[in-house]
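# Sequence first, then the predicted structure:
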Amino acid sequence: MNETDEARISVVLVEDHSIFRAGLRESLADDLAVVGEAPDVDAAVRVIGEAQPQIVLLDVHLPGGQGGGGAEVIERSQRSAPNTRFLALSVSDSAEDVVRVIRAGARGYITKSSSAEEVSDAVRRVADDDAVFSPHLAGFVLDAFGAASGETAQADDELDRLTRREQQVLRLIAQGYTYREIAADLFISVKTVETHVSSVLRKLQMSSRHELTAWALARRLL
C-alpha cells in the first residue's frame, strides 16, 4: 500500500449481488479505497478480519452463516476487527431491518436509492464517528435505542447541565449535521463547534459523537 492509499478511507464491500457490488466499487469517491469484498456472511467475517477496514458497507440481507445477515456479520466481526465501523446500505427500509442492524452495532443505515455522492459522504461521516441514516428512517432509529417515556425527567435533568448553545449543537449533531454545517447554521466557527461538542461530551460523560447521537435520539431531542 503506497502513501496515497494510506491517506484514503479503507472500505470493505459486503453485498451478494456482484453487479451491484461492482457498480458501487466504481462509483465510490477517490478518497475511499476498497480493500476487500464479500458476497455472504462467512466470507464477510473472514475478509473483515483480514483487511481490518475502517468502514464496512454492508447489505442487510445476506446468505450464509446462521441466517442473521448483516447483523450477524457485525456481531461476529466485533472481536476480530474492533476498530471497524459498519454502515448498512440496503434496498430495505423496513423497521425490523433497521432496528436489527442498529442494535447489532451499525453506525448508520442508508438505502440503495442514495446517490453515489451520498454514499461516499455517508462513509466519510461514519469514519469521522458520526451516526448516519436516511432521513425517513429516523423513527426506526429512535425505536432501536428503546426510548422510554420514563426517561423524560432524567433527560431534562441532564439537559439542564448544558448551556442553550450546547443544546442547539447537540440537536444538530443528532440530526446528522457536520461540524461545518453546524457552524454555518449557528453563525459560529468550526473551532467553536468543536469546543461545544467537547463540553457536551464531558458534561454527559460520553466519549464519542456516536454515543451523543444515540443519547439524543433515544430521548427524542430532535
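Arrived safely, thanks for sending. For clarity, every value in this text was computed on a predicted model and none was experimentally measured. Residues are numbered from 1 along each chain as shown.
# Could you use CA atoms for every contact and neighbour count after this?
OK.
# Please confirm that Leu13 is located within a strand.
Yes. With DSSP: H, G, I helix; E, B strand; the rest coil as the criterion, Leu13 is part of a strand.
# Could you list the buried residues of the top helix by length along the chain?
Longest helix in the chain, counting residues (DSSP state H): helix 190-203. Going by neighbour count (16 or more other Cα atoms under 10 Å), the buried part of helix 190-203 is Val190, Val193, His196, Val197, Ser198, Val200, Leu201.
# Those into a markdown table, with extra columns for distance to His61?
Below are these laid out as a markdown table (distance: Cα to Cα, whole Å):
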| residue | distance to His61 |
| --- | --- |
| Val190 | 39 |
| Val193 | 38 |
| His196 | 39 |
| Val197 | 35 |
| Ser198 | 37 |
| Val200 | 37 |
| Leu201 | 35 |
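# between the residues you listed, which is nearest Arg124?
Nearest to Arg124 out of the buried residues of helix 190-203 is Val190 (Cα to Cα; 17.4 Å).
# Check it against this one:
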Amino acid sequence: MSEATAGGQADGGADAGAAGDRGGGWGGEGRRVRVVLVDDHRMFRAGVQAEIGRTDETGVEVVGEAGDVDQAMTVIQATRPEVVLLDVHLPGGGGVEVLRRSAPLMTDPEAPVRFLALSVSDAAEDVIGVIRGGARGYVTKTITGTDLVGAIFRVSDGDAVFSPRLAGFVLDAFASTDAPPVDEDMDRLTQREREVLRLIARGYAYKEVAKQLFISVKTVESHVSAVLRKLQLSNRHELTRWATARRLV
C-alpha cells in the first residue's frame, strides 16, 4: 500500500504560544481545520495523528498523509486541506519542492492551502529555504501536541508561527540584501548528512542521533563516514571544529 493516503516536540510554548480554548477545538466552538501530514517516517506520522487528530477534542481533522514529494502533491491536490504539516527533508526534492509545486494552491484567494514546516532540523538554511518557498511557519519536532494544535490554527488564520530562535533566522535573512555565500564544502553533503553533521558536532552520541532522526545507528555511522570522506576530515573532533568555524553548532 502506498504511504500516500487520503482520509483517513523542547520548543514547547515558545513555538506556538497559547493554544486557545479547548471547547469544541482550539480555534473556538465548532471550529475545524483539515490537515495533511507530510513526513517520510510512517511511525512519526502515526504519532502526530494520534496526538492531534482527536477531532472532537482538538478541532484538527487529519484528512491525508504522504511520505515523499509526489505522494504529497497527490494528496494535497485531492483533499485541499487548510494546513499542511510539512517535513523539510523528503524523498523527491524536499519540502521546498512541495512548496514550489503548491504555489497555485497557496495563492488561491478563496481557499488557500497554508504550510507549516515541522522538522527535526533547526538549521538557518532549512528555515529560510521553506519560508522563502511560501511556508507560513516553522516549528521543530520537540513541540508539544497542545502547542502544535495552536500553531495549526494560527497558520490556518494566516498568522506566521516560529520559535524566537527560528524567527531570528528569518528576520536576519530578510533584513539582509546580500546573497548568502556559497559554501562548496557544504554543497557536497546531502541534506541528511548535514543533519547528522550538526548533531554529531553538538556532541550527540550515535544512538542519540539515531533517535533524533528516526534512523538506525548503522545508518548514522554510514553518514558520518560519508561526511568525513567528503570533507577530508579524520575524526569527529575535526568535524566539530569544522562545523564550529561555520557556526553550524
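Ah, there it is. Computed from a prediction, not measured in an experiment: that's the story for all the values here.
# quick check: angle from the next helix or strand after the longest helix of structure 1 to helix 190-203?
Toward the C-terminus, helix 190-203 of structure 1 is succeeded by helix 209-218 as the next helix or strand (DSSP states H and E). Interaxial angle of helix 209-218 of structure 1 relative to helix 190-203 (axes from the mean of the first three to the mean of the last three Cα atoms, to 10 degrees): 70 degrees.
# residues making contact with helix 209-218 of structure 1?
Applying Cα atoms under 8 Å, 6 or more residues apart in numbering, the set of residues contacting helix 209-218 of structure 1 from outside is 107, 129-131, 141-143, 145-148, 170-171, 173-175, 201, 206, 222.
# what about 6 Å?
Contacts to helix 209-218 of structure 1, defined as Cα atoms under 6 Å, 6 or more residues apart in numbering, come from residues Asp129, Asp130, Ala131, Leu142, Phe145, Ala147, Ala174.
# Once you drop chain neighbours, what's closest to Thr111 of structure 1?
Ser90 (4.9 Å; Cα to Cα, 6 or more residues apart in numbering).
# Need the counterpart of the one you found in structure 2.
Aligning on TM-score structural alignment places Ser90 of structure 1 opposite Ser119 in structure 2.
# can you tell me the helix or strand for the aligned residue in structure 2 for Arg100 of structure 1?
The alignment partner of Arg100 of structure 1 in structure 2, by TM-score structural alignment, is Gly129. Assessed by DSSP H and E, Gly129 of structure 2 sits inside helix 124-133.
# Please enumerate the strands of structure 1.
9-14, 32-38, 55-58, 85-90, 108-111, 132-133 (DSSP state E).
# Now render those strands as JSON lines, adding distance to Val45 of structure 1 and mean neighbour count.
Shown next, in JSON lines, are those (distance: least, Cα to Cα, whole Å; neighbours: other Cα atoms under 10 Å):
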{"stretch": "strand 9-14", "distance to Val45 of structure 1": "10", "mean neighbour count": "24"}
{"stretch": "strand 32-38", "distance to Val45 of structure 1": "9", "mean neighbour count": "20"}
{"stretch": "strand 55-58", "distance to Val45 of structure 1": "11", "mean neighbour count": "26"}
{"stretch": "strand 85-90", "distance to Val45 of structure 1": "12", "mean neighbour count": "25"}
{"stretch": "strand 108-111", "distance to Val45 of structure 1": "19", "mean neighbour count": "24"}
{"stretch": "strand 132-133", "distance to Val45 of structure 1": "23", "mean neighbour count": "23"}
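# Distance to Val73 of structure 1 added to the ones you listed, as CSV?
Listed next are the strands of structure 1 as CSV, based on distance: least, Cα to Cα, whole Å:
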stretch, distance to Val73 of structure 1
strand 9-14, 9
strand 32-38, 11
strand 55-58, 9
strand 85-90, 10
strand 108-111, 15
strand 132-133, 19
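# what's the closest of the ones you listed to Arg25 of structure 1?
strand 32-38 (6.9 Å).
# Check the offset of the closest one from the chain's centre.
17 Å (Cα atoms, centre = their mean, to the nearest Å).
# what range in structure 2 does that strand sit on?
Aligning strand 32-38 of structure 1 against structure 2 (TM-score structural alignment) gives residues 60-66.
# Average offset of the matching stretch relative to structure 1?
When structure 1 is superposed, stretch 60-66 of structure 2 averages 0.4 Å from its matched positions, counting by mean Cα distance after the TM-score superposition for structure 1.
# circling back: touching, the match of Ser90 of structure 1 and Thr142? I think so.
No. In this structure, Ser119 of structure 2 is not within contact of Thr142 by Cα atoms under 6 Å, at 8.9 Å.
# which position in structure 2 aligns with Lys112 of structure 1?
Counting by TM-score structural alignment, the partner of Lys112 of structure 1 is Lys141.
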